[in-house]
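Asks: coordinates only, sequence not included:
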């Protein structure tokens, strides 16, 4: 009987080690990160403190080598850093299975980090490092900041090994934005499929849009203002960028 118990415990322990080993072998350049963003407005006085308005959004960030894909609702963007250092941007409209390709342009390392990490190192280094803890195989860094001038404060939990945001809270006045990492996808087949799905969309070069004025999709997207040079990164509840600015 004791031998059966020993074998059972050994199997459980082995399974735990395998799972831990798989988790520890996550690569910073091959993963998918699912986030939940909650924006809320609060009302407070001497008698009460309550949430008066709350909106929840889901988004995800994907990496595979020199490609980054950000998904937000039914619109997503792929960024591809070429061997010559230029970055190719492609905007996807997932509902229509259509894409707009933009000309590859130079991009600073700082802005590439903003796309790849949501928060570049330059911004993170201006925050106050409060604590560093071990979470399984990884180091978690906790940052915070506060500005009396802008009435802006925040807390950031950062996975140092994978260079991804675990949790971020930004508060300004009665407005609050909270990002929470929900899941990390490490299956390479799943990651490849996410990129391949959008690579198969019908694509139009941005420079050729003027020659396709009869395309109902392009007309609709232009009129709605969706075809534009969009930014990337983290924004507070007022829509102000928490990262750097870049005209691309």
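Replies: Arrived safely. These numbers were taken from a predicted model, which means no experiment stands behind them.
Asks: could you use CA atoms for every contact and neighbour count after this?
Replies: Noted.
Asks: against residue 18, how distant is residue 165?
Replies: Per C-alpha to C-alpha, to the nearest Å, residue 165 is found 25 Å from residue 18.
Asks: neighbour count: these two, which is higher?
Replies: Comparing residue 165 with residue 18 by other C-alpha atoms under 10 Å, the one with more neighbours is residue 165, at 21 against 12.
Asks: contact partners for that one?
Replies: 117, 118, 119, 156, 157, 158, 159, 181 (C-alpha atoms under 8 Å, 6 or more residues apart in numbering).
Asks: cool, residue 183 as well?
Replies: Residue 183 touches 33, 34, 35, counting by C-alpha under 8 Å, 6+ apart.
Asks: which secondary structure element contains residue 77?
Replies: strand 75-81 (DSSP states H and E).
Asks: list the helices and strands that strand packs on?
Replies: strand 67-72, strand 87-93 (3 or more C-alpha pairs under 8 Å, 6 or more residues apart in numbering; DSSP states H and E).
Asks: try this one next to it:
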């Protein structure tokens, strides 16, 4: 009897061992699968979270020959999936991505709570949504050389470089957030640096801010000629704030697009 029990015990032990081996193999396979899936899931989550952004940036300029610093300037990047705004001290440049993928700009004047609406055909530069959405276009990043990357998930940071003639451009790119961490443009006489100061992902706050701007009284650019008696429009025309199109940022050649930047 004891022998039989002993045999049963051995069989049970082997079966348990076999089950454990299978479980261990399954766990290992699961871990391996998760190791592959987790970065993708993390990137997808970051992309979802970063659809509603309030990112504060600082712009500094330094004269290379004298090391003299000009006054730092700040602006805030706001974005939803189909709207982007660059908010300076006085001006706000808003871009709306339409269903046909065209871009419609609106320029808001915060103190006066007024706005000028433009048509997509009046936009200077490229109709490149990535340029507006993330301050630097995908095409431009593709031209750069990846020097190194660090971190993972939402904090994955890629460092790029590009030399064009006497200009060196260095980009630290939060790839899964689609945000510039820093960008330095170095020329013989001047170095310009764009730095991310802080960022928040609060959908309610972002939507509220766009709603506030949307409540401003607006005038279509094409109708300005019929409204020159409007003191606000007359003043803005004289100051040169009202022109065709709104500003972009950097095109595929690394050049700033024309239009009223307010940093």
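Replies: Noted; the coordinates are in hand. In this text the structure is predicted, and so the values were computed from the model without any measurement.
Asks: after superposition, what is the TM-score?
Replies: The TM-score (TM-score structural alignment, normalised by the length of structure 1) is 0.77; 213 aligned residues with a C-alpha RMSD of 2.7 Å.
Asks: center of structure 1 - which residue?
Replies: residue 61 (4.0 Å; C-alpha atoms, centre = their mean).
Asks: mind telling me what residue 83 of structure 1 corresponds to in structure 2?
Replies: Correspondence of residue 83 of structure 1 to structure 2, assessed by TM-score structural alignment: residue 99.
Asks: what's the burial count for its match?
Replies: Neighbours around residue 99 of structure 2, by other C-alpha under 10 Å: 8.
Asks: so how far is residue 83 of structure 2 from it?
Replies: Taken as C-alpha to C-alpha, the span from residue 99 of structure 2 to residue 83 of structure 2 is 12 Å.
Asks: cool, residue 104 of structure 2 as well?
Replies: 10 Å.
Asks: any shared contact partners between these two?
Replies: 95, 96, 97.
Asks: scan those residues and report the most crowded one.
Replies: Counting by other C-alpha under 10 Å, top hit in those: residue 95 with 26 neighbours.
Asks: where's that residue relative to residue 117 of structure 2, distance?
Replies: 10 Å.
Asks: so what sits against both of those two?
Replies: Common neighbours of residue 95 of structure 2 and residue 117 (C-alpha under 8 Å, 6+ apart) are 104, 105, 106.
Asks: closest to residue 129 of structure 2 out of those residues?
Replies: Among these, residue 104 lies closest to residue 129 of structure 2 (C-alpha to C-alpha), at 10.5 Å.
Asks: show me where structure 1 has its helices.
Replies: For structure 1, applying DSSP state H gives helices covering 2-24, 109-117, 121-124, 188-199, 216-224.
Asks: circling back: okay, the helices and strands packed on strand 75-81 of structure 1, which one's buried deepest?
Replies: strand 87-93 (a mean of 22; mean count of other C-alpha atoms under 10 Å).
Asks: so which elements touch that one?
Replies: So strand 87-93 of structure 1, by 3+ C-alpha pairs under 8 Å, 6+ apart, packs with strand 75-81, strand 98-101.
Asks: what number of residues lie near residue 138 of structure 1?
Replies: Count around residue 138 of structure 1 with other C-alpha under 10 Å applied: 14.
Asks: which residue in structure 2 lines up with it?
Replies: Match for residue 138 of structure 1 (TM-score structural alignment): residue 155.
Asks: can you tell me how far that match is from residue 234 of structure 2?
Replies: In terms of C-alpha to C-alpha, residue 155 of structure 2 sits 47 Å off from residue 234 of structure 2.
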